[in-house]
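[1] sequence unknown, structure follows:
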């Protein structure tokens, strides 16, 4: 009799465990599907943004640079997509076919945005601050994760900073062309700043030394905030 009770207890525990496991699996899959849907929605937004920019540049061939909507030319949607793609890689794995497909599309959009930024520079004399970052998540780049955190921090602090991130091992002709154009070798992480290559982990301080404009932007922002605070105090 006691043996039957013990058997029922174990069977009941097994059923409960199985239900919890499969329930968690369903929720996880649903959550991942929602994330993919969000990423695709952002892809569509970026595509529309870039198409609008191209049309705008075509219209502005004979117009003043004052008419250019720089908020469109310098899309912020790419930063959001970067974060979401990182999440997908962490949860579905870097070798997941959906992740690889999205990463390829994202890389193409980045190159498109980069070319649009160059058009703004040539037409209007604007000198954008850009970093081209090559990384690997194949387990062969010890400093890539830390470098990613540093660049995310800098991008948050300096919205003016354009960062283009490419998986060095991605099988995509555009990425291969970028590596060839800038002569980037397989010593990662690698940063291309002002058409110069920098290899190995670089801290935020290191990057600010390479790009002194960032320090100037911080000082200008601090002065503006101080002036605003002083005005608010008077009122």
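    Right, received. Where do you want to start? These numbers were taken from a predicted model, which means no experiment stands behind them. Residues are numbered from 1 along each chain as shown.
[2] C-alpha only now, for contacts and for neighbours.
    Will do.
[3] all strands for the protein, in order.
    For the chain, the strands defined by DSSP state E cover 129-135, 161-167, 190-193, 196-199.
[4] Can you say which of these is nearest to residue 74?
    With CA to CA as the criterion, residue 74 lies closest to strand 161-167 of those, at 8.2 Å.
[5] okay, the angle between that closest one and strand 129-135?
    Taking axes from the mean of the first three to the mean of the last three CA atoms, to 10 degrees, one finds strand 161-167 and strand 129-135 inclined to each other by 20 degrees.
[6] buried stuff in strand 161-167?
    161-167 (16 or more other CA atoms under 10 Å).
[7] Below is an additional structure, to be compared with the one above:
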């Protein structure tokens, strides 16, 4: 009798364990399928963004200075691509072939944008504020993620600021040439601001000291907001 009870216990235990295992496996497969569907959706959106970006290049080259919004022209597309590529890196990994291919295309897009900004500057007499940021996601740069958060926040706060981010280790001749032109060392994170290279983590306060124009922009924005509030109060 005891033997039968013990056998039933073992069988019941096996059945429960099997159910838990297969339930977890099924949930894992569904999660993986959902994640792949999300990634595929992101890939489709990136393809559209890339096509839109290239079209914008052609349009902006032919535009008059008055027609160009120098603070946001083309930067919104780049910011959108940055977020989508970050999502793909987090989900597929930085060494995934599709991620690397898109990252190369995105890097070329950024370089094209910087050249376009230079042309607009010469044509319209505009001096944009730019930061060129080199990072690594191979696990050899502890401060790169923190620096990325700082730059994202800075970009949101100052739409006039153009930030170009490049993977230092990306196997792309254009990025290697860019590193060579600015003499960027493999001491990351690295920032190129104006004619100077800055290495190591830089906080928002550090960057506002390095780029005095940012402080002036913030003060002008705060003054405009106060004036608007005062005008509304009088009404």
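    Yep, that arrived. The model shown is predicted, which means the values in this text are computed figures rather than measured ones.
[8] coming back round to it: make CSV from the strands of structure 1 and add distance to residue 50 of structure 1 to it.
    Output for the strands of structure 1, formatted as CSV (distance: least, CA to CA, whole Å):
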stretch, distance to residue 50 of structure 1
strand 129-135, 18
strand 161-167, 15
strand 190-193, 23
strand 196-199, 27
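[9] between those, which gets nearest to residue 71 of structure 1?
    strand 161-167 (12.5 Å).
[10] what's the mean deviation for the closest one versus structure 2?
    When structure 2 is overlaid, strand 161-167 of structure 1 sits 0.5 Å from its aligned residues on average, using mean CA distance after the TM-score superposition for structure 1.
[11] helices and strands around that strand, which ones?
    With contacts taken as 3 or more CA pairs under 8 Å, 6 or more residues apart in numbering; DSSP states H and E, strand 161-167 of structure 1 sits against helix 97-124, strand 129-135, helix 144-157.
[12] Point out the one among the ones you listed that comes closest to residue 56 of structure 1.
    Among those, the nearest to residue 56 of structure 1 by CA to CA is helix 97-124 (10.6 Å).
[13] which helices and strands sit right next to the closest one?
    Counting by 3+ CA pairs under 8 Å, 6+ apart, helix 97-124 of structure 1 packs on helix 2-59, helix 70-73, helix 77-92, strand 161-167, helix 173-182.
[14] Point out the most buried one among the ones you listed.
    Ranked by mean neighbour count, these are led by strand 161-167 with a mean of 20 (mean count of other CA atoms under 10 Å).
[15] closest to residue 10 of structure 1 among the buried residues of strand 161-167 of structure 1?
    residue 167 (48.6 Å).
[16] returning to what we had before: as a markdown table, the helices and strands packed on strand 161-167 of structure 1 with distance to residue 192 of structure 1 and mean neighbour count would be great.
    A markdown table is the format used below for those (distance: least, CA to CA, whole Å; neighbours: other CA atoms under 10 Å):
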| stretch | distance to residue 192 of structure 1 | mean neighbour count |
| --- | --- | --- |
| helix 97-124 | 13 | 17 |
| strand 129-135 | 5 | 21 |
| helix 144-157 | 13 | 16 |
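[17] In JSON lines: the ones you listed, plus distance to residue 196 of structure 1.
    Formatted as JSON lines, those follow (distance: least, CA to CA, whole Å):
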{"stretch": "helix 97-124", "distance to residue 196 of structure 1": "17"}
{"stretch": "strand 129-135", "distance to residue 196 of structure 1": "10"}
{"stretch": "helix 144-157", "distance to residue 196 of structure 1": "17"}
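[18] between those, which gets nearest to residue 64 of structure 1?
    With CA to CA as the criterion, residue 64 of structure 1 lies closest to helix 97-124 of these, at 8.5 Å.
[19] and the angle from the closest one to helix 173-182?
    Using the same axes, to 10 degrees, the inter-axis angle of helix 97-124 of structure 1 relative to helix 173-182 is 50 degrees.
[20] to the chain's geometric centre, what's the distance from helix 97-124 of structure 1?
    Taking the mean of its C-alpha atoms, helix 97-124 of structure 1 sits 11 Å from the chain's own mean (CA atoms, centre = their mean, to the nearest Å).
[21] Quick one, which of the strands of structure 1 gets closest to residue 30 of structure 1.
    Judging these by CA to CA, what sits closest to residue 30 of structure 1 is strand 161-167, at 27.2 Å.
[22] re the thing from before, can you tell me which of the helices and strands packed on helix 97-124 of structure 1 is nearest to residue 118 of structure 1?
    Ranking those by proximity to residue 118 of structure 1 (CA to CA) places helix 70-73 first, at 10.3 Å.
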